[in-house]
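Peer 1: starting from these lines, generate the structure:
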Amino acid sequence: MAKFVNCTPHAINIQTEQGIVTIPPSGISIRIESQQTQIGEINGIPVVRTVYTGLNLPEPEPDTVYIVSTVVLQAAREMGIQRNDLVAPDTGPQSAVRDGTGQIVAVRRFQVL
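Peer 2: Now for the predicted structure:
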């Protein structure tokens, strides 16, 4: 069975058939390095393109899955990082569990690179 390490700053709630499983934050913080270049403007408002240039990902460990934010997952993909131990909560409409006010309270699945 895989061990989950939550690298986000908040608890992740997963809705399973048995109920909600909560994975608390691990305290591991992943930083994204990026560069922004102005590529134009619209009605005088600058428009920039962001290029990801670095991630401080934890080293892979056997039977360990790192839960990261969608932005970290996208940055890893754009940087050509190929790791099968990174997942992000899938907050899309088929996965998100929402409360009466529309706030996401859990997800049903993860997304990968």
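Peer 1: CA only for contacts and neighbour counts going forward, please
Peer 2: OK.
Peer 1: nearest residue to the spatially most central residue of the chain in space, please, no chain neighbours.
Peer 2: Residue closest to the mean C-alpha point of the chain, counted by C-alpha atoms, centre = their mean, is S69 at 1.7 Å. Using C-alpha to C-alpha, 6 or more residues apart in numbering and skipping residues adjacent in sequence, the residue nearest S69 is A88, 5.4 Å away.
Peer 1: so is that neighbour in a helix, a strand, or just coil?
Peer 2: For A88, the assignment made with DSSP: H, G, I helix; E, B strand; the rest coil gives strand.
Peer 1: Proceed likewise with the subsequent sequence, for comparison:
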Amino acid sequence: MPLLNLTPHEVTVLSDDARVIGRYPAAARPVRVPVVRVRVGEVDGVPLVRQYHGRTVLPEERPGTWYIVSTLVAAAHPGRRDLLVPTDLVRSADGTVVGCRALDCHTGPELRRMVCEEPGAGEVTEP
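Peer 2: Here you go, the predicted model:
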């Protein structure tokens, strides 16, 4: 199954013993969520804004293809069943993200059962 990275960063997936499981190059044209900020006031001279997120244009769903996206992109498209989000991030000593240990099937519980669970793999539980 192809995994295509639509983020502006290379995504490196690491095993528990820090072995590279997969490496997915950054997208030449990353998918980003448009943001509109409306100023609603200020406190101590600091602007307060209300932020609105729009939808972005994603590739069409293709059977057998998964897209790695940011949490914000996945949240903007809750009905998409083909979006994966890096999770369980691994950081260097200075706090820089160097990889992740898994990709989250960023969907609701019903879709998560259909998308992420192999037939007969058992129940999917929500935290």
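Peer 1: any idea what the residue nearest to S69 of structure 1 aligns with in structure 2?
Peer 2: Alignment note (TM-score structural alignment): A88 of structure 1 maps to V85 of structure 2.
Peer 1: secondary structure class for V71 of structure 1?
Peer 2: Going by three-state DSSP: V71 of structure 1 is helix.
Peer 1: what is the aligned counterpart of A106 of structure 1 in structure 2?
Peer 2: A106 of structure 1 maps onto G99 in structure 2, by TM-score structural alignment.
Peer 1: biggest helix in structure 2 by residues?
Peer 2: Determined from DSSP state H, the single longest helix within structure 2 is helix 109-116.
Peer 1: list the buried ones in it?
Peer 2: L111, R112, R113, C116 (16 or more other C-alpha atoms under 10 Å).
Peer 1: so what does that helix touch, helix or strand wise?
Peer 2: Counting contacts by 3 or more C-alpha pairs under 8 Å, 6 or more residues apart in numbering; DSSP states H and E, helix 109-116 of structure 2 is packed against strand 97-105.
Peer 1: contact partners for V35 of structure 2?
Peer 2: Residues near V35 of structure 2 by C-alpha atoms under 8 Å, 6 or more residues apart in numbering: Q51, Y52, H53, G54.
Peer 1: do the same with E17 of structure 1
Peer 2: No contacts exist for E17 of structure 1 under C-alpha under 8 Å, 6+ apart.
Peer 1: tell me how far it lies from F4 of structure 1.
Peer 2: Here the criterion is C-alpha to C-alpha, to the nearest Å. By it, E17 of structure 1 lies 18 Å from F4 of structure 1.
Peer 1: quick one: the strands in structure 1, in order.
Peer 2: For structure 1, the strands defined by DSSP state E occupy 3-6, 12-16, 19-23, 32-42, 45-55, 64-67, 86-89, 96-98, 104-107, 110-112.
Peer 1: only the buried residues of the fifth one, if you could.
Peer 2: With burial defined by 16+ other C-alpha under 10 Å, the residues of strand 45-55 of structure 1 counted as buried are Y52, L55.
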